[in-house]
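**Q** Any chance you can model this:
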Amino acid sequence: MFAGSIVALITPMDVRGNLCRSSLRKLVNYHINSGTSAIVSVGTTGESATLSHEEHGTVVMQTLELANEKIGVIAGTGSNDTAEAISLTKRFENSGVIGCLSVTPYYNRPTQEGLYQHFKAIANSTNLPQILYNVPSRTGCDILPETIARLSQVENIVGIKEATGDLSRINQITNLVKNDFILMSGDDATALDFMKLGGKGVISVTANIAAKQMVEICQLAHQQDFNKANKLNQSLMFLHKVLFCESNPIAVKWAAKKLGLIKSDTLRLPMTPLSVINQLQVEQALIKSGLQM
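**A** As a prediction, the model looks like this:
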């Protein structure tokens, strides 16, 4: 369930900032038809920080409904408040989600013991599989390999999305955890190298707009056909990087609208639309990657 190309799905909104169900349907069908392994609904790329709790639940449940069991759905359930993360997690029990993705607590900057107790408490509150999400560039908080090893002993903590971009972390973690603990990349630019070193796949931003290509890269890596994988990945490398020219998901939402995958690239404040100068960069990346002629 947790391997290959998993998309960190954007949350499409109309021009008023409300959920756009028709665009969500189009996105879900796009990923079903492209062979994407699973969808992460309302992760951080899905703008969890600016959705209300009610909206958060609505987006996940609508994604499940539209997926209609044709593609697995992972719910983003992270918070910097342990009680809130538990509440979100329990909301999706018996809903049909295949697991939860839980980001490290942002701003609080807990100690390693605090991180351990936080994720352990969440896992102990549910039977749903839990995937840790480590992205210190956004949260100011880093789960160290030794803490990941402790958490891997908790029965339903099954893996981690590692978005540090530090490839040395893979061996550090692998040497400390059980063989069945799943390592997923959270950094598109280094994802193929991550898989070469034993990672099982990527939870991807780029897959929002280049789903088939990301699926193929992961399949080629699984087959250890790295020559073809490298060639395809290189064609996307400019795109991988340009999608982060402004804070995610600003650029990828603009690109998705440009490609006709969503009706509007609306974001909620404090996120603002992609600047004109970076629109030119993203458009060049779309052309260079063959997504737009």
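
**Q** okay, CA-based contacts and neighbour counts for the rest of this
**A** OK.

**Q** If you count neighbours, what's buried in the helix or strand harbouring residue 194?
**A** Element membership for residue 194 (DSSP states H and E) is helix 191-196. By 16 or more other CA atoms under 10 Å, the buried positions in helix 191-196 come out as 191-195.

**Q** wait, which of those residues is closest to residue 31?
**A** Nearest to residue 31, judged by CA to CA, of the buried residues of helix 191-196 is residue 191 at 19.0 Å.

**Q** if I look at the residue nearest to the closest one when sequence neighbours are not counted, how far off is residue 143?
**A** Spatially, and ignoring its direct neighbours in sequence, residue 191 is nearest to residue 185 (5.4 Å; CA to CA, 6 or more residues apart in numbering). Per CA to CA, to the nearest Å, residue 185 is found 14 Å from residue 143.

**Q** okay, those two: which has more neighbours?
**A** For residue 185 versus residue 143, the count of surrounding residues by other CA atoms under 10 Å is larger for residue 185: 29 against 20.

**Q** and that one, what does it touch?
**A** Contact analysis of residue 185 by CA atoms under 8 Å, 6 or more residues apart in numbering lists 161-163, 191, 194-195, 199, 201-203.

**Q** Let's see this one next, to set against the first:
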Amino acid sequence: MFQGNMVALITPMNKEGNICLESLENIINYHIKNKTKAIISVGTTGESSTLTQKEHINLVLCTLEISNNRIPIIAGTGANSTNEAIILTKKFEKTGISACLSVTPYYNKPSQKGLYQHFKKISENTSIPQILYNVPSRTGCDLLPKTIKKLSKLKNIIGIKEASGNLSKFYEIKYLVKKNFLIISGDDSTALDFIQLGGNGVISVTSNIAAQEMSTICNLALKKKFKKARKINKKLINLHKILFIESNPIPIKWFAKKIGLIKNSTLRLPMTQPSKKTKKRILKILKSTKLKIKKENNFNIFKKNF
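**A** Next up is the predicted model:
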């Protein structure tokens, strides 16, 4: 169902820290124009941890409305409380959401048994397809291949976003799960290698500002045209790295504002703006990659902030 370049969408905010729907419309149109295959709305890159539940739900629904069936929308619905994750997931039943992306519970450090029961309970309480999300560097727990195998047998768990960057782990997962189980990279730096090994695509941070390039890389890789894909990817290597020089989404939001995709790079505390040193490094990368963004400026649906 999902393959190629998918974007972990940033959440644009105005100077006061409220969600800016004008910028949201702009970046959604940008992704549709550049053939991004799906938008992940209010995932961890979308700052789900600092939005209220009401804002979270409204933002996903606004993303659905703006996209108007032009691109699949995947809702971020993960939480470190199983009950909270279920409540959030159920809010999107019969809304048109294509799937939910559910991150492993953060801070709790659950056992593998706890992780299995967590995702099993969510699966039992929804009909929406579920994509697991493993990012141990941010959550403090690691969803292991044997647990992924057990979860892949549940009725509506259709895949995993594996963001450990560990390519050997990909082989383990691929060997253990059924053929149609999606294995999607969550690490831009290794995404091309991931697809070459048999992965389905990437949920990308880089794509927020380089959608056309990431789409082309993924399309070429899925057609096994790896030489051409690597030629383009080589130009983005430094960009992939600089976007994580400080905690995501600090660099990517500042970058997106600098090239005109969003009006402000506002983040909510405890996230702050990048340091002067980071800004200088970002500007250097911006100059070397020569990213050209054509702003959509079709702000016809919303003229206000939340």
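
**Q** just to revisit the earlier point, centre of the chain to the helix holding residue 194 of structure 1, how far?
**A** Taking CA atoms, centre = their mean, to the nearest Å, the mean C-alpha location of helix 191-196 of structure 1 is offset from the chain mean by 16 Å.

**Q** Please, where are all the strands along structure 2?
**A** 4-8, 38-41, 73-76, 99-103, 130-134, 157-162, 182-185, 201-204 (DSSP state E).

**Q** May I see those arranged in TSV, with distance to residue 218 of structure 2 as well?
**A** Below are the strands of structure 2 laid out as TSV (distance: least, CA to CA, whole Å):
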stretch	distance to residue 218 of structure 2
strand 4-8	5
strand 38-41	13
strand 73-76	19
strand 99-103	20
strand 130-134	19
strand 157-162	15
strand 182-185	11
strand 201-204	7
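
**Q** still on that earlier bit, and for the helix holding residue 194 of structure 1, what's in contact with it?
**A** Taking CA under 8 Å, 6+ apart as the rule, helix 191-196 of structure 1 contacts 167, 170, 185, 201-202, 217-218, 221-222, 224, 229-230, 233.

**Q** repeat that with 7 Å
**A** The contact list for helix 191-196 of structure 1, computed with CA atoms under 7 Å, 6 or more residues apart in numbering, reads 167, 185, 201-202, 221.

**Q** could I get the residues you listed as CSV with distance to residue 103 of structure 1?
**A** Listed next are the contacts of helix 191-196 of structure 1 as CSV, based on distance: CA to CA, whole Å:
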residue, distance to residue 103 of structure 1
167, 19
185, 14
201, 18
202, 15
221, 26
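
**Q** What residues sit buried inside stretch 187-207 of structure 2?
**A** In stretch 187-207 of structure 2, counting by 16+ other CA under 10 Å, buried: 187-196, 199-207.

**Q** again with stretch 140-150 of structure 2
**A** For stretch 140-150 of structure 2, a neighbour-count test (16+ other CA under 10 Å) marks 141-143, 145, 148-149 as buried.

**Q** Run the chain-centre distance for that stretch.
**A** For stretch 140-150 of structure 2, the distance to the chain centre is 20 Å (CA atoms, centre = their mean).

**Q** Show me what it is in contact with.
**A** 106-107, 109-110, 112, 116, 134, 136, 172-173, 176-177.

**Q** Report how far apart the opening and closing residues of it are.
**A** 21 Å.

**Q** in structure 1, what residues pair with it?
**A** Mapped onto structure 1 using TM-score structural alignment, stretch 140-150 of structure 2 covers residues 140-150.

**Q** Wait, residue 257 of structure 1 touches residue 265, no?
**A** Yes: taking contacts as CA atoms under 7 Å, residue 257 of structure 1 lies within contact range of residue 265: 5.9 Å.

**Q** from the contacts of helix 191-196 of structure 1, which two are the most distant?
**A** 167 and 221 (16.0 Å).

**Q** Of these two, give the one with the bigger neighbour count.
**A** residue 221 (25 against 17).

**Q** got the contact list for the counterpart of the more buried one in structure 2?
**A** Using TM-score structural alignment, the partner of residue 221 of structure 1 in structure 2 is residue 221. By CA under 7 Å, 6+ apart, residue 221 of structure 2 lies in contact with 192, 195-196, 229.

**Q** can we see that at 10 Å?
**A** 4, 191-196, 198-201, 215, 227-230 (CA atoms under 10 Å, 6 or more residues apart in numbering).

**Q** and if you look at residue 289 of structure 2?
**A** Neighbouring residues of residue 289 of structure 2 by CA under 10 Å, 6+ apart: 210, 235-239, 283.

**Q** what would those look like in JSON lines with neighbour count?
**A** Compiled in JSON lines, these are given as follows (neighbours: other CA atoms under 10 Å):
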{"residue": "210", "neighbour count": "20"}
{"residue": "235", "neighbour count": "14"}
{"residue": "236", "neighbour count": "21"}
{"residue": "237", "neighbour count": "15"}
{"residue": "238", "neighbour count": "16"}
{"residue": "239", "neighbour count": "22"}
{"residue": "283", "neighbour count": "13"}
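
**Q** okay if I get these as TSV plus distance to residue 22 of structure 2?
**A** Converted to TSV, the contacts of residue 289 of structure 2 look like this (distance: CA to CA, whole Å):
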residue	distance to residue 22 of structure 2
210	20
235	30
236	28
237	31
238	30
239	26
283	25
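
**Q** Closest one to residue 88 of structure 2 out of the residues you listed, please.
**A** For the contacts of residue 289 of structure 2, the nearest to residue 88 of structure 2 is residue 210 (30.2 Å; CA to CA).

**Q** Would you mind listing the residues in contact with the closest residue to the closest one other than its chain neighbours?
**A** Once flanking residues are discounted, residue 210 of structure 2 sits nearest to residue 291: 7.1 Å by CA to CA, 6+ apart. By CA under 10 Å, 6+ apart, the contact set of residue 291 of structure 2 is 209-210, 212-213, 259, 285.

**Q** mean shift of the longest helix anywhere in structure 1 relative to structure 2?
**A** If you go by DSSP state H, structure 1 has its longest helix at helix 226-242. After superposition onto structure 2, helix 226-242 of structure 1 sits on average 0.4 Å from its aligned residues (mean CA distance after the TM-score superposition for structure 1).
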